[in-house]
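S.K.: turn this into a model:
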Amino acid sequence: MDKTNLIEGAKKVLNSNFNEEKGFTIPCEGLYPFQWHWDSGFIAIGYAHYDIEKAKREVESLLSGQWENGFIPHIIFHNESDTYFPGPDYHRSDLHPSSPKTIKTTGITQPPVLGFVLKEIYDIARDKQDVLEFIRRNIDKIFKNHEHFYKYRDPHDEGLVYIYHNWESGTDNSPIWDEIWKTMDPPKYKYERKDTTHVDASQRPTNREYDCYLHLLEIAKAHNYDDAKIADLSPFLVQDPLFNAILTKSNEALIELYHILGGNEDKVEVLKSWQNKAKDSFEAKLFNEELGSYVYYDLRNQKQIAFTTSSSFTPLFAGIPNTGRANKLAHRLLKNFGSEDLFLCASFDPKSEQFNPKKYWRGPVWINLNWLIYKGLKRYKYYELAERLKQETINYIEKHGFYEYFDARKDQFENAAYGGKNFSWSAALTLDLLNEK
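M.R.: Next up, the predicted model:
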């Protein structure tokens, strides 16, 4: 398939998944029927290349679900659907006094991509003044979202925020969480899984894992989604390098955009203080010298979770490591994730016993993580490695279409595509890679 056909195919996927009435795009039909937070951010980047109005609508539709306290949920339930569990009636966002009165949402969040998404849209757009007006209308809402994280999710004032649910990480069933699940004894909840009616159950989280996921939500709901109470009680309290790298990058983007807009010096100074603390804490707390990569920190048990995942390389995207540590990351990426029998970049260390090449975030390649790592490698001038990652990413799409995730093993390339079909962020970020200047 040539470049033109890939671009047209990506546009077709996005347009078919777009809800014209509500102004948002579903990740894919059936499996994910609502608006997801970080999906919409990546999707807006794709739209910016050919339909700037849709890009703007995507962002504003997501922001329509923002809570009064600045919180932006991980799902906005604009529409009705019975193909997904747990839905709005389970999440009960109305339990929190700051939640919207006219729209249902979840009470958990996802990686805060909107800051850097605004900057990407600005960089892509031809009519800069039009986009700057759009940014002017919305940038303070995103600043308020960041402010919420540092106020309620950074108990030690160290510039690193925690997540209290694995779904907040975006990497739902990563082996990273396995040790935490072992410490939990959740009830066996009665519910009907909807995801396994769309995708082979062997590629999805187990029922026992789902019981843990629901138990964390039950703790949050029992305390009306109060962050302080959840922080006291939840067995899951983790500082995630992906989540924090994205927040740090979005801080950087907001600083740049406020400078372009002019004024807002007070907000810029606050953003810079968050940045400085975050970068220092990343280096002091999240880097593992033995692994040569950034890792997760279990805040509940005060220890690193010493595994390397694709998320471990995303601090490159945010400009966090110094040159020495960037070199260690590149070395680790090639040694464990990019050997002669592997395409870049598996979502979990392929040399680990817990690596599963077909199961969601336990091993497969994801287009959005590849995009983040690609941008990070370019930032640190690893151009050859970045180009390899880009081409291998496009090769998956060219061969199989816009699937949700892919097998990293080269000998499985013929049957490498898994998960949802016609997946929106796979299409959107392919567009961005193909249209790169």
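
S.K.: please count neighbours and contacts with C-alpha atoms only from this point.
M.R.: Noted.

S.K.: can you pull out the helices in the stretch 201-350 of the chain?
M.R.: For the stretch 201-350 of the chain, the helices defined by DSSP state H, counting those that start in this stretch occupy 207-222, 227-233, 241-261, 265-281, 323-332.

S.K.: one more to put side by side:
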Amino acid sequence: MTDAAALAGRHLDLVSAPFTLPRSRVLVFREGDGLRVHTSEYERRLSECRVLDGLTVLDAAGHALPVADVLPGRVTFGPSTSSGTQGGWESVSSRSARSTTEATLTFADPTTLSIGGSPDVTVRLELPDGSMQQHPLGDGIRIRIDADRSVTVGPGDHDAALAATDRIWSDWFAKCPVVRDDLQEMAAFCWWVLGANIVELPSLGDSRAIVPSKIGYVGLWQWDAYFIAVGVRHGDPGLAREQLDIAFRFPQPDGQLPDVVHELGVLATSDDLPESDRATLRRAGSQIADPSAPVPLTKPPLAAWALRKVLEVEDAPDWAREQLARVIRSQDWWFAGSDLDHDGMPEYGHPYSSGLDDSPIFDGPLPTAAPDLGAYLVRQDREIADLLDRYEPDADVSRFRERAARTQELLWTMWDAERGRFLAHGGGEPQFSDTIVGLMPLLTGTLPEPIVEALRAAVDDPERFGLEWGLPTVAASDPDFSDERMWRGPVWVNTNSLVAEGLEASGYPERARELREQTVALVIHGGGPHEYFNPRTGQKACTATTAFGWSAALFIDLAVELS
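M.R.: As a prediction, this is how the structure comes out:
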């Protein structure tokens, strides 16, 4: 295995980071002295996807062999050498001190686990129905996991399985970007996260989707695909293009891009929401849990931004022209299909379309006109014009530049000079919460100087957004602030990254670099690319998902830029 794989292995604790394989739906976690096994399925909790409640490796005396070591391609069982460990796991330097290997677990293929080692070892399996099986290891066994989550155990060539799995991970880590020394270990782990989160969606043939997480987020969310592509481009630009291709492949007849592409189809309107989401909305008292008419569900318009960034690394003119046509139709949809009060400024018709579902800007009535959406629309029309200049030089781009100018004028009307911030408006009513969406107009790079200075001051204000671990999604001084509740205070890597880009676009490159440094330091301090972080402690927020795709991808993007 490569050095990057060994660095990533330091973070594979089988708790926050399960043992898995690119393209596999099998997840292996630590459980007591052994392991437990689940499948990864769309809109199903791990508790609903139990395969084995226990997988324990026993020595000749019947004693459980603990997990001694984890690398991307194998889990090793045997006497643990506790000295030199990190968090209970053996360090790279101490691996060579182990004299024998009692047993190892790896993948024989994406649906099959392989175990081999000392012939006197026994493997005990505890099934979800409470029954037990014991299998002598012999020359090695394979555990195939069928579509109904049942298991079939038989003999197998364990050495061949180890070699094949090691090859898969070696090929993946050979693409890991080389970054600054102090960032390389976390970059390697983040690169593992992206590889581990690759799944196949049967309806898409051989397409590889990098999902936000195999734990709870099994699908390609449009916004996640953009951020993930921006990170993956540094090591595998073809795979980055593949993420955008999937995100753009299924527009609605009017050009709207769906929120999610998943194994059962797409999620493009509120009629497509799974019942679990509707129940969550009802519990929150939402008035749109069961709307009388379907509400379009999409994600904010960063498509051209992501497309441009991916093409910066490796040009693909024919592909770019094909995707650009879809992006233009999507941008036109925002103005034709989501300007719900017909004032020229599109709105979010549903919180899900914002990507910031739980933000207090949606505590008021819908639809919601928000400064982040206005900024993205301005930026996207300009990006489209620039991409057309590059790939369709005979195209007339005046309508995109003119629409960007009109949208920008409307965006400026959201500025509340008395409060010194941009305000969202729900159902025409101002929403006074001081949230991170009010900083996104920096992305336009063309705000009046007094507004830019006020937003820079907000970024630096320790009472508002200038906290030790980055920008909270709601200002610390705001009554709606919560250091743990999603989108109401925790720090997110993507919003930090966007504001940093906005600071640079608005004339503050050094402050942008400081925020980028602060963001990579947060991920390292917090122990990995979590979904979101407590802004006071810099640790994973309690309900945040671990090994989260866009956090991993954007860490890599930031690390490359800072290096």
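
S.K.: let me see the TM-score of these two.
M.R.: With the length set by TM-score structural alignment, normalised by the length of structure 1, the two chains reach a TM-score of 0.76; 356 aligned residues with a Cα RMSD of 2.5 Å.

S.K.: and the helices of the stretch 201-350 of structure 1: which comes nearest residue 360 of structure 1?
M.R.: helix 207-222 (13.0 Å; Cα to Cα).

S.K.: picking that back up, quick one: which of the helices of the stretch 201-350 of structure 1 is nearest residue 342 of structure 1?
M.R.: Among those, helix 323-332 comes nearest to residue 342 of structure 1, with 13.6 Å by Cα to Cα.

S.K.: which stretch of structure 2 lines up against that closest one?
M.R.: Under TM-score structural alignment, helix 323-332 of structure 1 corresponds to residues 449-458 of structure 2.

S.K.: just stretch 378-393 of structure 1 next, same as before
M.R.: Under TM-score structural alignment, stretch 378-393 of structure 1 corresponds to residues 504-519 of structure 2.

S.K.: then stretch 248-260 of structure 1?
M.R.: With TM-score structural alignment as the criterion, stretch 248-260 of structure 1 aligns to 378-390.

S.K.: helices of the stretch 51-200 of structure 2, start to end?
M.R.: Ranges of helices in the stretch 51-200 of structure 2, per DSSP H, counting those that start in this stretch, are 92-95, 158-173, 181-196.

S.K.: contacts only, for the residue nearest to residue 316 of structure 1 when sequence neighbours are not counted.
M.R.: Of all residues not flanking residue 316 of structure 1 in the chain, residue 376 sits nearest, at 4.3 Å (Cα to Cα, 6 or more residues apart in numbering). Taking Cα atoms under 8 Å, 6 or more residues apart in numbering, we find residue 376 of structure 1 in contact with 313-319.

S.K.: now residue 108 of structure 2: closest residue in space that isn't a chain neighbour?
M.R.: residue 161 (4.6 Å).

S.K.: ok but residue 139 of structure 1 is inside a helix, no?
M.R.: Yes: secondary structure of residue 139 of structure 1 (DSSP: H, G, I helix; E, B strand; the rest coil): part of a helix.

S.K.: what sits against the aligned residue in structure 2 for it?
M.R.: Taking TM-score structural alignment, the alignment pairs residue 139 of structure 1 with residue 324 from structure 2. Applying Cα under 8 Å, 6+ apart to residue 324 of structure 2 gives the contacts 304, 384, 387.

S.K.: cool, residue 347 of structure 1 as well?
M.R.: 309-311, 361-366.

S.K.: now swap in residue 47 of structure 1 and tell me
M.R.: 14, 54-55, 428.

S.K.: by neighbours, which of these wins?
M.R.: residue 428 (29 neighbours; other Cα atoms under 10 Å).

S.K.: map that residue across to structure 2 for me.
M.R.: With TM-score structural alignment as the criterion, residue 428 of structure 1 pairs with residue 553.

S.K.: ditto for residue 148 of structure 1
M.R.: Mapped onto structure 2 by TM-score structural alignment, residue 148 of structure 1 lines up with residue 333.

S.K.: try residue 73 of structure 1
M.R.: By TM-score structural alignment, residue 73 of structure 1 lines up with residue 258 in structure 2.

S.K.: find the nearest non-adjacent residue to residue 368 of structure 2, please.
M.R.: residue 426 (4.2 Å).

S.K.: quickly note the distance from the one you found to residue 337 of structure 2.
M.R.: Using Cα to Cα, to the nearest Å, residue 426 of structure 2 is found at 17 Å from residue 337 of structure 2.

S.K.: neighbour count winner among the two?
M.R.: Legend: neighbour count by other Cα under 10 Å for residue 426 of structure 2 and residue 337, higher for residue 426 (21 against 18).

S.K.: my guess is the more buried one meets residue 371, correct?
M.R.: No: checked against Cα atoms under 8 Å, the pair residue 426 of structure 2 and residue 371 is beyond contact range at 11.8 Å.

S.K.: ok, residue 353 of structure 2 - contacts?
M.R.: 259, 297-300.

S.K.: the same query, at a cut-off of 6 Å, please.
M.R.: Under the criterion of Cα atoms under 6 Å, 6 or more residues apart in numbering, the neighbours of residue 353 of structure 2 are 297-299.

S.K.: and in structure 1, which of these remain?
M.R.: Compared against structure 1 with both residues aligned by TM-score structural alignment, their matches' Cα atoms under 6 Å, those retain 298-299.

S.K.: which residues are in contact with residue 463 of structure 2?
M.R.: Contacts of residue 463 of structure 2 (Cα under 6 Å, 6+ apart): 476-477.

S.K.: now the residue nearest to residue 316 of structure 1, what's its secondary structure?
M.R.: Classification of residue 376 of structure 1 by three-state DSSP places it in helix.

S.K.: could you check how far it is from residue 317 of structure 1?
M.R.: In terms of Cα to Cα, residue 376 of structure 1 sits 4 Å off from residue 317 of structure 1.
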